[in-house]
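Engineer: let's see this in three dimensions:
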Amino acid sequence: MNELIIETIHKYEKPGDFTHAEVTDEMIANAEAILNIKLPEQYITFLKMYGHGGIGGLEVMGFGLTGRMIFVDATLDYREDDLPENLVVIENVDEWLTCIDCDTGKIVSWDFSGYIKEDFDDFDEYLISQMNDVIENM
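Structural biologist: Predicted structure coming up:
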């Protein structure tokens, strides 16, 4: 994971911003098996370090304290609304979902009409951008 991300989280994190769930390789493998995808390493690192959450109201889906796979539940729910099988939901932004394209590692926006827009080249780029937006508005 990018050092800037770690430093930024360390500087701005408040109690309760992240679950800091203990995420194991077995939990990751289980999530990947359920969704029939391979998660990018950058996102796996985030999951293992922070579990679920974000600074300043940003909420990146991950694992809850009880081990609940929040991102898996959301992805399965939206697959019923025709979310493509290669996308994994990491953030719900009301009008659209922010997803990881597990075929390319890119971060995309998806809406219920089926429109997909590439937003970022990878998870770290997405997280840095989102955190910078939050910090600017603090």
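
Engineer: only C-alpha atoms from now on, for both contacts and neighbour counts.
Structural biologist: Will do.

Engineer: my read is that D111 contacts L97, right?
Structural biologist: Yes. Assessed by CA atoms under 8 Å, D111 is found in contact with L97 at 6.3 Å.

Engineer: okay, the two: which has more neighbours?
Structural biologist: With neighbours defined as other CA atoms under 10 Å, D111 and L97 compare such that L97 has more, 23 against 17.

Engineer: quick one: that one and I28, what's the gap?
Structural biologist: From L97 across to I28, the span is 21 Å (CA to CA, to the nearest Å).

Engineer: how about L58?
Structural biologist: According to CA to CA, L58 stands 22 Å off from I28.

Engineer: now do the strands for this structure: every range, in order, please.
Structural biologist: Ranges of strands in the chain, per DSSP state E, are 87-92, 97-101, 107-110, 116-120.

Engineer: to compare with the earlier structure, here is another sequence to fold:
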Amino acid sequence: MSNIQKAFKIIERNIDEADFVGAVPIEVINNCQSDLNLKFPKSYIEFLSNYGLGDIFGEEIYGLGVEEVGIPHVKWITLELRKDVNLPNHLVPIYNTGYDNEYYCLDCSKISDSEDDNAPVISFISADESEQEYELIEKDFGTFLYKLLKEAME
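Structural biologist: From the prediction side, this is the model:
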């Protein structure tokens, strides 16, 4: 079983603790990818297709399925950070750590198609570009979500 499937099991077993908007149509996901001029990794597309966006155990995951007027809308926050703090175009913020404007982002630079899951989760701190370290957090979105939920449950 993949890590994204394990994460979905945690969500389903703890649905009373969760607040997700629900499934997002693939057309909406494709439009967002087109508007951001990049491709999402497979595991993130699965998350959007099943849950859209929302939170569980107080952990908010950015996504799609609500009006595009602020957090947690992934297109809105991506465009805002591109404009305000020069977020590189291949990064997509999916989670705010709560510390010093630090976001965990999908690095979508190597994604070739919708079956590709080669997008590590890295940290981005909206600060001076010369100080940016881009620390690797997890190898993919599914692993990130699974570990985040596992830790949040403990």
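
Engineer: can you put the strands of structure 1 in JSON lines and add distance to R68 of structure 1?
Structural biologist: JSON lines is the format used below for the strands of structure 1 (distance: least, CA to CA, whole Å):
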{"stretch": "strand 87-92", "distance to R68 of structure 1": "14"}
{"stretch": "strand 97-101", "distance to R68 of structure 1": "19"}
{"stretch": "strand 107-110", "distance to R68 of structure 1": "23"}
{"stretch": "strand 116-120", "distance to R68 of structure 1": "27"}
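
Engineer: out of these, flag the one nearest S129 of structure 1.
Structural biologist: Closest approach to S129 of structure 1 among those (CA to CA): strand 116-120, 9.0 Å.

Engineer: so where's the longest helix in structure 1?
Structural biologist: With residue count as the measure and DSSP state H as the assignment, structure 1 has helix 123-136 as its longest helix.

Engineer: in that helix, what's buried?
Structural biologist: Neighbour-count burial for helix 123-136 of structure 1, with 16 or more other CA atoms under 10 Å as criterion, is recorded at 123-128, 130-131.

Engineer: dump the residue contacts of the residue positioned nearest the centre of structure 1.
Structural biologist: Nearest to the centroid of the C-alpha atoms of structure 1, with distances taken as CA atoms, centre = their mean, sits I90, at 3.3 Å. Neighbour list for I90 of structure 1: 60-62, 71, 97-100 [criterion: CA atoms under 8 Å, 6 or more residues apart in numbering].

Engineer: between these, which has the most around it?
Structural biologist: For the contacts of I90 of structure 1, the largest number of neighbours (other CA under 10 Å) sits with G62, at 30 neighbours.

Engineer: which residues are in contact with stretch 119-128 of structure 2?
Structural biologist: Under the contact criterion CA under 8 Å, 6+ apart, stretch 119-128 of structure 2 has outside partners 40-41, 81, 85, 87, 100-111, 132-141, 144.

Engineer: swap the cut-off to 6 Å and go again
Structural biologist: The contact list for stretch 119-128 of structure 2 (CA atoms under 6 Å, 6 or more residues apart in numbering) reads 41, 85, 101-108, 134-140.

Engineer: likewise stretch 6-17 of structure 1?
Structural biologist: Contact partners of stretch 6-17 of structure 1, identified using CA under 6 Å, 6+ apart, comprise 53-55.

Engineer: how about these in JSON lines, adding distance to H20 of structure 1 and neighbour count?
Structural biologist: As requested, those are arranged in JSON lines below (distance: CA to CA, whole Å; neighbours: other CA atoms under 10 Å):
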{"residue": "G53", "distance to H20 of structure 1": "9", "neighbour count": "22"}
{"residue": "G54", "distance to H20 of structure 1": "11", "neighbour count": "23"}
{"residue": "I55", "distance to H20 of structure 1": "13", "neighbour count": "22"}
